[in-house]
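**Student:** one predicted model, sequence on top.
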Amino acid sequence: MNAIMTQCKFEMIRIFRNPYFVFWTLFMPILFYFIFTNIVNTGVPDQGEWQAYYLMSMTTFSVMGSAIMNFGIRMVQEQTEGWSTFMKLTPFPSWAYFTAKMFGQLTMHLLSIIIVFIAGFLINGVSLTIDQWLFSGLWILIASIPFLAIGSLIGTMKKVETAGGVSNIIYLALASLGGMWMPIRIFPDFLQKVAEWLPSYHFASGAWEIILGNVPDWRSFLILIGYLIVFMLLATYIRGKQEN
């Protein structure tokens, strides 16, 4: 257990030193939140509701970026630098190493949630009940796991440059088409139908429902679990083929 906790500590230090984490996970979501709730005139009559809604959008945007980009690219870096091979030669079991990586990444997700929530409160004085703060944060933390599966799949790539380019495309496409930047109701009908099958939409949708006093839709649970299973199986299969 001590070895796992030590590895978790190392993982968190490495994440903080990663410029992708600071830029995409913290700076960009907070900047977007400020711009679209204080500078851009969205024409929304209830500004308080919009500020809370968009805070959930930017928090999920932040956490999704950390899961897809930081986690996936870091795995490719470790592979190309020989770190993964070195760890296989140590007594530290591979399952414990992967557990430490997952735990460290989820800890960063929790930290991102807290920081973006605090930014929303400081910038706009977003007011939610304690239950809404807690349950929306818990939903975002748990529902981020399928995006770690996407990060694991990206982590099977051979080159850091390729992983960086692909993860950027996936991240930005999921964010824009999933309604994290702007509500999908302003999309054309066919794009709305596409959005309703994307994990990013259901990730953010759960948080939106919670701040409205509802519970996440059951379809959101099923679709996120489905994506988790598919991407974990793909990542496991590809990694197994690479090791043979």
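**Tutor:** Perfect, thanks for sending it.
**Student:** from here on, contacts and neighbour counts on C-alpha atoms
**Tutor:** Will do.
**Student:** SS state for Glu122?
**Tutor:** For the record, residue 122 is Leu, not Glu. Following DSSP: H, G, I helix; E, B strand; the rest coil, we place Leu122 in the helix state.
**Student:** another one to put next to it:
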Amino acid sequence: MNTTYLSLEIKRIVRSPQFTVFTIGMPLAMFLLFGSIFGKLVAPNGLASNVQTMISLAAYGASGGALFTGTRVAQERTDGWQRQLRLTPMRGPGYLVVKVLSAMAVALPVLVVLFAAGLAMGVEMTAAQWGLVLVSLWLGVLPFAVLGLAIGLFGKGDTVGAVTGALMMPLGMLGGLWIPLYVLPDWMATLAHFFPTYWLGRVGLEPLAHAGGMGLAVVVLAGWLVVPALIVVRRFRLDTARL
């Protein structure tokens, strides 16, 4: 893996205005809004609603940041960057690894900003709980990084951003990250189980709620990781074979 290229890739993403506005600004604004609306409620799992809202919207922001990395992949395909890679020492697997790691790196500051906002708004957790939730969410974002890469390898530079943005709406709303599921109709709570964002939220809440099902959440997210990863490998091989 080329660490210089990885560092350059992360800097390019972080310096983008879209990263600040959409990846960090939007979930932060939603947390400030929903946190004030639901902040005094107590969830059925016994957690204060502001805690659950912070974790859910941190999961939403981090997963969105990872997904949007695919837009750069699509643009590079459109610009012929993958063709240029064949003239460099970097091979295909190294390119894919850099893209996934850059997506993971982008997700981390989103989590940190949302957690800092939660702390400022009175979210109370022990130091160990803060750390466990942060690590759980960050590792849980990995399937979204690979899924974003898959979307980027199939789309074009001028359309993938719109497709990803449209995808994030149902992932956040129907996955139970925008509004707590316990205030929604039962059919929406059932539907949420079919979205990876629901399971990411479960992984983030488990260090606090201890509701069980952590193993199932990990297995489901692993499935969302493996299937897109197989698609990514096959698609990339087809792309490079045509170059």
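**Tutor:** Everything's here; your move. Because the structure is predicted, anything quoted here is derived from the model rather than measured.
**Student:** so what does Arg14 of structure 1 match up with in structure 2?
**Tutor:** Matched to structure 2 by TM-score structural alignment, Arg14 of structure 1 sits across from Arg12.
**Student:** could you give me the buried positions within the helix or strand harbouring its match?
**Tutor:** Using DSSP states H and E, the element containing Arg12 of structure 2 is helix 3-14. By 16 or more other CA atoms under 10 Å, the buried positions in helix 3-14 of structure 2 come out as Tyr5, Leu6, Glu9, Ile10, Ile13, Val14.
**Student:** can I get these in CSV with distance to Gly94 of structure 2?
**Tutor:** Shown next, in CSV, are those (distance: CA to CA, whole Å):
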residue, distance to Gly94 of structure 2
Tyr5, 10
Leu6, 10
Glu9, 13
Ile10, 15
Ile13, 18
Val14, 21
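**Student:** measure the residue mapped onto Tyr171 of structure 1 from structure 2 to Gly118 of structure 2 for me?
**Tutor:** By TM-score structural alignment, Tyr171 of structure 1 lines up with Met168 in structure 2. Per CA to CA, to the nearest Å, Met168 of structure 2 is found 22 Å from Gly118 of structure 2.
**Student:** residue contacts, the residue minimising distance to the centre of structure 1?
**Tutor:** Centroid check for structure 1 by CA atoms, centre = their mean gives Met64 as the closest residue, at 1.8 Å. By CA atoms under 8 Å, 6 or more residues apart in numbering, the contact set of Met64 of structure 1 is Ser144, Phe147, Tyr171, Ser200.
**Student:** can you map out the helices along structure 1?
**Tutor:** Taking DSSP state H as the test, the helices found in structure 1 are 2-16, 19-20, 28-34, 47-65, 72-80, 83-88, 94-124, 130-142, 145-154, 160-177, 189-195, 199-211, 218-243.
**Student:** so where in structure 2 does the third one end up aligned?
**Tutor:** Residues 26-32 of structure 2 are the counterpart of helix 28-34 of structure 1, counting by TM-score structural alignment.
**Student:** that stretch vs structure 1, average distance?
**Tutor:** Aligned to structure 1 and superposed, stretch 26-32 of structure 2 gives a mean residue distance of 0.7 Å (mean CA distance after the TM-score superposition for structure 1).
**Student:** give me the buried positions along that stretch.
**Tutor:** Pro27, Leu28, Met30, Phe31, Leu32.
**Student:** what's the burial count for the nearest residue to Gln7 of structure 1 once chain neighbours are set aside?
**Tutor:** With CA to CA, 6 or more residues apart in numbering as the criterion, Gln7 of structure 1 has its nearest non-adjacent residue at 5.9 Å, and that residue is Ala100. With neighbours defined by other CA atoms under 10 Å, the count for Ala100 of structure 1 comes to 22.
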